[in-house]
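K.L.:
the following block contains a protein sequence and its predicted model.
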Amino acid sequence: MQELADLNLSSLHLETANPYVTLIGKGRKIRNVPLMEKTVKHLAIYLKEFHREANEGPLLYSLLDGKPHSLSTDSNSLVLKAAANNARKTCSDVPGNVHCHLIRKTKAMDLYKNGVPLPFIMQLLGHESMSTTSGFYAFATLEMMSDAMKKATPSLKNEDKLWKKDEIKKSLFSLD
C-alpha cells in the first residue's frame, strides 16, 4: 500500500512502447513494472479528470488548503474497501475482505498459474530472494497438478492397449 501512496505523476510512463510505472519499494529500492493496456486506458481517464494540468504531484491525493496531498495508506485502504463493497453489489465473486496484499497475491498466483517464470514474478513483486517468491506464491494447486498429469499422459483413444500387444505381454510375464 505504501508503494501506491508514494506514486507521483512522474512515476507513470504511459507514452512509451511498453508503458510502465516506477515503484519505490522497501529500502527505497526502485523497480519498473509494466502496465497492461486496460490499466493505461483507466489511468488516461483518471488523469484527464484529476490531473488536467499535469503538474508534478501525488498521483492519488486529497485537497488540503486547496493543495493536493498524498493519500495515506489508511485512506488508500478505505478507498479500496469502498470500491470492493460497491463491486460486490453487482458481482458476488468479490471477496469480503479485499486488501492490497490480496490483490498482489492473486495477481502473482495468476501469473504463476499461466506459466510466467518465477524470476519475472520475483522482479514484478520486488523480492530480492527467489525463496521469498517461491515460498509465498509458487505452490502447485490441485488444478495445476491435474493439468500437468493430463499433459504427461499420452492419449490412447483409438489405439490398442499396450498391455494387449504380444511383445509387451511377453516382456511383462518375463519379469521376475
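P.N.:
Structure's in. What do you need?
K.L.:
going forward, measure contacts between C-alpha atoms and count neighbours the same way
P.N.:
Noted.
K.L.:
ok, Ser77 - contacts?
P.N.:
Shown in contact with Ser77 (CA atoms under 8 Å, 6 or more residues apart in numbering): 1, 99-100.
K.L.:
if you set the cut-off to 7 Å instead, what comes out?
P.N.:
His99 (CA atoms under 7 Å, 6 or more residues apart in numbering).
K.L.:
for comparison:
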Amino acid sequence: MDWFNSEKYKLSNCSRRYFDFENAELRLSKNSFDKYEEINKKLIGLVGDIDVRKINDETIIHLKKRLNEPTIISGEKRARSPARRNHFLVVLKNVLNFLKEVEGMQNIHSLSKIKKFKEEKKPVEVLTDEEIKVLLNSIGENCITKLRLKTLIICLLSTASRITAMLSLNKEDIDWEGGIVSVRGKGGKINQLIFDELSREYLKKYLAMRKDNCPALFATTNGTRLQVNCAERAIRNQGKRAGIKNRVYCHIFRKTSSSKMFFSGVPLPVISRYLSHSDLATTQRYYLRGANFEEVKQYHRTLDYSSLVNRK
C-alpha cells in the first residue's frame, strides 16, 4: 500500500480534515469545537490510530467496552455517564459521515449501526423566583467583578442565551433602544437575543464602571474577554455563597427562563424559536420542568362539565 494513501486514511488525519471543515464552515461554537477535539484525542487513545476503512462492527463493540470501563474523572476513578460515552460515538459518527458525504470516501462503516448508549432522562433543573431573588441580592454592586457577575446573570435570564454566545458579544453589538441582538450560536446559526430593560440598565451601569478599552461586552479586570470557565466558576461559587440548594450553573438560567415562559402561558413553538431550537422535542425534553401538583390542581379547574349536565 502506498505510504501517503495509508496516512490519509488514519483516524487522526481524517478527524483533522473533519475539524478543519467544521471550523471553516463555522458550524460549531468554539466551546463545542474544543470539546469535540478533546474527545477525539481520547477516542484515538481507546481504539488506536486505525485505518478508517477497517472500522467495522467489532471496532464499535470494542470501543463501547472500553467506554464502559472506569476512568479518571476529576481525580477520581469512576464510570463515564451515558451522555459522556455518547459524545465519543457522536464524534466518530460525524467524522465518518464527513468522509462519506463530503469527501466521497467509499467502504465506510454503516453509520446506522453505531447505536448510542441509553440515557436516563433526568428532571429539568430550574431555579425558583425566590432562589433567583436570593442569588441576585447576594451580589453586591460596589466593585467591578461583583457588578459584572450580577449583570451577566441578569442578561442570561433575560435572553435565555447560552454562555458561549453571551461572552462572544461586543459592546457595539448591543441595540440600546430595541434590545435585539444577533449572535452566532450553536451549529453556526444566527440567533436573536432580546435584552429587556433591566438587563440594559445593568449593562449600562457595568460598562460605566469599566476603565478598559476591551471591545468585549464582558471583560476581565485585565482588559481581556471574559472566558467561559471563569464565568462558570464565578456563578457556581456565588450559588454556594448564597446558600442555594440547587446546583447553580450558567445553563440553568436558560432552562429557568424557558420554563417560566411556558408556565406563564407562552406557546411551546414560541419558546422553541426563542431558544433557536429546530426541533420542538428538544425544547420540551431538555428545557421545560415538570408541573407540580399545585399547578395540576390550578389547571384542573378547566375541566368543568357542570354546564353540560341537565340536573333533575
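P.N.:
It's in. Not measured: the values here are computed from a predicted model.
K.L.:
what's the TM-score here?
P.N.:
For this chain pair, the superposition-based TM-score is 0.71 by TM-score structural alignment, normalised by the length of the first structure; 148 aligned residues with a CA RMSD of 2.6 Å.
K.L.:
secondary structure class of Gly223 of the second structure, three-state.
P.N.:
coil (DSSP: H, G, I helix; E, B strand; the rest coil).
K.L.:
in this structure it contacts Asp212, no?
P.N.:
Yes - Gly223 of the second structure lies in contact with Asp212 (CA atoms under 7 Å); the separation is 5.4 Å.
K.L.:
tally of neighbours for the aligned partner of Val21 of the first structure in the second structure?
P.N.:
Correspondence of Val21 of the first structure to the second structure, assessed by TM-score structural alignment: Val181. The local packing of Val181 of the second structure (other CA atoms under 10 Å) involves 16 other residues.
K.L.:
and Val181 of the second structure, what element?
P.N.:
strand 180-184 (DSSP states H and E).
K.L.:
Met122 of the first structure: what's it in contact with?
P.N.:
Applying CA under 7 Å, 6+ apart, the residues near Met122 of the first structure are 130, 133.
K.L.:
that one: which element?
P.N.:
Taking DSSP H and E as the definition, Met122 of the first structure sits inside helix 118-125.
K.L.:
so where is that helix in the second structure?
P.N.:
Counting by TM-score structural alignment, helix 118-125 of the first structure sits on residues 268-275 of the second structure.
K.L.:
any idea which helix is longest in the first structure?
P.N.:
In the first structure, assigned by DSSP state H, the helix with the most residues is helix 73-88.
K.L.:
of all the residues in that helix, which ones are buried?
P.N.:
Residues 75-77, 81, 84-85 are the ones in helix 73-88 of the first structure that count as buried (16 or more other CA atoms under 10 Å).
K.L.:
how close does the residue nearest the centre of the first structure get to Leu35 of the first structure?
P.N.:
Residue closest to the mean C-alpha point of the first structure, counted by CA atoms, centre = their mean, is Lys107 at 2.2 Å. Distance, Lys107 of the first structure to Leu35 of the first structure, by CA to CA, to the nearest Å: 13 Å.
K.L.:
now Ile121 of the first structure
P.N.:
Distance from Ile121 of the first structure to Leu35 of the first structure, by CA to CA: 14 Å.
K.L.:
more neighbours, these two?
P.N.:
Between Ile121 of the first structure and Leu35, Ile121 has the larger neighbour count (other CA under 10 Å), namely 21 against 15.
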